[in-house]
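K.L.:
here you go, sequence then predicted model.
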Amino acid sequence: MNKKFEPLFEKVALPNKVELKNRFVLAPLTHVSSHDDGTISDVEINYMEQRSKDVGLAISAASNVTDLGKAFPGQPSVAHDSDLDGLKRLAKAMKKNGAKAIVQIHHGGAQSLPYLTPNGDVAAPSPVTLQSFDEKGEHDARTITHEEIEQTITAFGEATRRVIEAGFDGVEIHGANHYLIHQFVSPYYNRRDDEWGENKLKFPMRVVDEVVNTAKTYAEDTFIVGYRFSPEEAETPGISMEITEELVKNLINKSLDYLHVSLMDIHAKTREGKYQGEERIKLLHQWIDGRMPLIGIGSIFTAEQALEAVESNNVELLALGREILLDHRFINKIQNGKEEEIMSEFDPYREDYHDLPLDLWKQFNDGFYPLPRTDEK
């Protein structure tokens, strides 16, 4: 290995004393490859084992905690005890080469897809009409009831219990990307005039407490609990960096082991408000103030970009998303001094399809996700 890349392979200790073997994280990536009922498929096992083998922390695709929260075709489920057999296989595959294996627990809220939910039902903090994922048109989401809110909080706890029973090392609470937890924080999605609207952090904090308490009840002290969030949204009025500052300062007082910011570009700057023009990642790191590691992500396609992100001292851990899909040997190539051989562009003519599940390769080929391509030069 080129000596300058050694900082990428330093071990990282979490607050619960668990040690990660390096700074790399497999981002939670939608792979549309689980069975229709949410159980784990053989294709998914192979894909997740490949992408987990070299990272210190591997996070599964967003996994729905209730049937009402299903937001993707081929989405894995942690909503039922009947999901356990497949989850046990997945945990074993992800942990095979020394990574700590995490399940991202998720509820789509307004973004749930009517063609996947019971009776086409979709519920959100407040009524909203929107188009989500692969839909051709819009759908309506109704107001989630107080009783359903309490049931959903309990479901996050039950999902955590299943993750523990399946043998995973932890969970990541999905509070980002316009899904249910994010929606409760957002003044765009949450226009309620009850306790869940007056205090927009009440729902995410209740979910965190439910998950943490479940882990304390059923798991060892080494069980990892993380939280992912989006720092700003384009909607008006939407989540601002000022709102995120309040969120982060609440989260760092919880028994969490890391925070994970969702960004398309790790160097993205604040859109508006009193922090306008400042790098989001730098602000977040300042607010966390060393209480727990911050995972950064966004447009890391080369070894040099990875190194620069870590040496900025604004992140302790670096998640790989689109790049680890293009080349699952990304980390191995850096470790073996072959960083010049890294594939950083999507090649639609590769016979191995980048070792992607076919449905995911088709989404890449159709331009579903923005990424560099060999056929657009």
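P.N.:
Nice, I can see it. Please read all numbers here as calculations on a predicted model, not as lab measurements.

K.L.:
C-alpha only now, for contacts and for neighbours.
P.N.:
Noted.

K.L.:
would you map the helices across the stretch 201-350 of the chain?
P.N.:
202-218, 241-251, 280-288, 303-311, 322-326, 330-335 (DSSP state H, counting those that start in this stretch).

K.L.:
so who does residue 261 touch?
P.N.:
228-231, 281, 294-297 (CA atoms under 8 Å, 6 or more residues apart in numbering).

K.L.:
for residue 180, give its distance to residue 75.
P.N.:
The spacing between residue 180 and residue 75, counted by CA to CA, to the nearest Å, is 16 Å.

K.L.:
ok, those two, which is more surrounded?
P.N.:
A count of neighbours by other CA atoms under 10 Å puts residue 180 above the other of residue 180 and residue 75, at 28 against 24.

K.L.:
in addition, the following structure is provided for comparison:
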Amino acid sequence: MADLFTPYVLKGLSLKNRIVMPPMCQYSVQAQDGIPNNWHFVHYVSRAVGGTGLIIVEMTAIHPDGRITNQDTGIWSDEHIPAYRKIVDEIHTHGTRIGIQLGHAGRKAEDANPPVAPSAIRFDEKYKTPRALTTEEVEEMVRAYKEAARRAVEAGFDTIEIHGAHGYLIHQFHSPITNRRDDVYGQDLPLFGVEVTRAVREVVPEDMPVIMRVSAKEYVDGGYDVDYITEVCRRYQEAGVDVFHVSSGGEGHIGANGGPKAGAGYQVELAEHIKDKLDVPVIAVGRLDDFEVAQNVVLDGKADLVAVGRGMLKDPYWALHASQALQGDGKIPKQYLRGF
């Protein structure tokens, strides 16, 4: 029976444990022109030293106007590649694997003027009204994802995650709330995400898994439910997605944290639903900071991997501490043994 520390292999990706650091934007003011800097290097490498099996770099914009804010990272130019390669190479020295989340904020791009979206519907009164993309611009956006994926491969990443959650661009296309188009991308809401997936698959190695992050539930009147997104995910799976990273929210005023009533593991049943219906590996995420709660998700077969976000912001060595608590041991770096 697999537990949190059982190695995991999918295609060419081999992980030493089931612990994932999910993407979390750093909004680092030093990220000039989207290029990661020393803050990002230390931030990610410290979690590799801390024993994490897989690190997924924060949402990385495929276009300058795809950033949530201008303090965020990007990969819209070949000039970005060396900085990512430096992070990747050091992560690998600690036996950890690393992926990158490719995304575009769409109507939630705060510093874009104007932001773009499937339809000219603003997020709320605090956000700008976006400009609806033309059909040709949507096709150009697909190519931008493809080029970003090519750069990620050149930088040495082990896997790529496509961001289709939290109210950002791909989510905006497959949600009936935000997609009111009358072209092919409005007649077939998942089509944009399908085309992005196919484009990414064209430039990544055959044995590299592609992950898709989705919001399995929208906490808003008229929002979709897990049955709807499961069928959307079926389309993405057929297009080439190997793993679903299952979150929720992002539309309305309840974000990815599920709101004040969300308890530990509140999204796990959503991940389990998609796993069972599609017979596909899933990453569970959402208030899984407690070691035993995270352990039980894997022990009970509800998810293949467990992502710990806020817990790793607080504790870079979460994985080592979990290993000590659950197994009574841990592969502590020799430089830190005295502290443990």
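P.N.:
Received it, and whenever you're ready, just let me know what you need. Remember, it's a predicted structure, so these values are computed and weren't measured experimentally.

K.L.:
follow-up on the earlier one: out of the helices of the stretch 201-350 of the first structure, indicate the one that is most buried.
P.N.:
The highest mean neighbour count among those, using mean count of other CA atoms under 10 Å, belongs to helix 322-326: a mean of 24.

K.L.:
in the second structure, what residues pair with that one?
P.N.:
The aligned range for helix 322-326 of the first structure in the second structure is 310-314, by TM-score structural alignment.

K.L.:
can you find the partner of residue 172 of the first structure in the second structure?
P.N.:
Under TM-score structural alignment, residue 172 of the first structure pairs with residue 161 in the second structure.

K.L.:
do the same with residue 69 of the first structure
P.N.:
Aligned counterpart of residue 69 of the first structure in the second structure: residue 66 (TM-score structural alignment).

K.L.:
hmm, residue 110 and its match touching each other?
P.N.:
No: Residue 66 of the second structure is beyond contact range of residue 110, at 9.3 Å (criterion: CA atoms under 8 Å).

K.L.:
which one of these two has more residues nearby?
P.N.:
residue 66 (29 against 19).

K.L.:
contacting residues for the nearest residue to the more buried one once chain neighbours are set aside?
P.N.:
In this structure, residue 66 of the second structure finds its nearest non-sequential neighbour in residue 104, 4.2 Å apart by CA to CA, 6 or more residues apart in numbering. Shown in contact with residue 104 of the second structure (CA under 8 Å, 6+ apart): 60-63, 65-68, 163, 168-170.

K.L.:
now, these that are in helices?
P.N.:
Those of the contacts of residue 104 of the second structure mapping onto helices are 169-170, per DSSP state H.

K.L.:
can I get the contacts of residue 104 of the second structure in CSV with distance to residue 15 of the second structure?
P.N.:
As requested, the contacts of residue 104 of the second structure are exported to CSV (distance: CA to CA, whole Å):
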residue, distance to residue 15 of the second structure
60, 23
61, 26
62, 27
63, 30
65, 34
66, 30
67, 30
68, 30
163, 21
168, 28
169, 30
170, 28
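
K.L.:
looking at this, residue 102 of the second structure is in a strand?
P.N.:
Yes: assessed with DSSP: H, G, I helix; E, B strand; the rest coil, residue 102 of the second structure lies in a strand.

K.L.:
number of residues surrounding the aligned partner of it in the first structure?
P.N.:
In the first structure, the residue paired with residue 102 of the second structure according to TM-score structural alignment is residue 105. If you count neighbours by other CA under 10 Å, residue 105 of the first structure ends up with 29.
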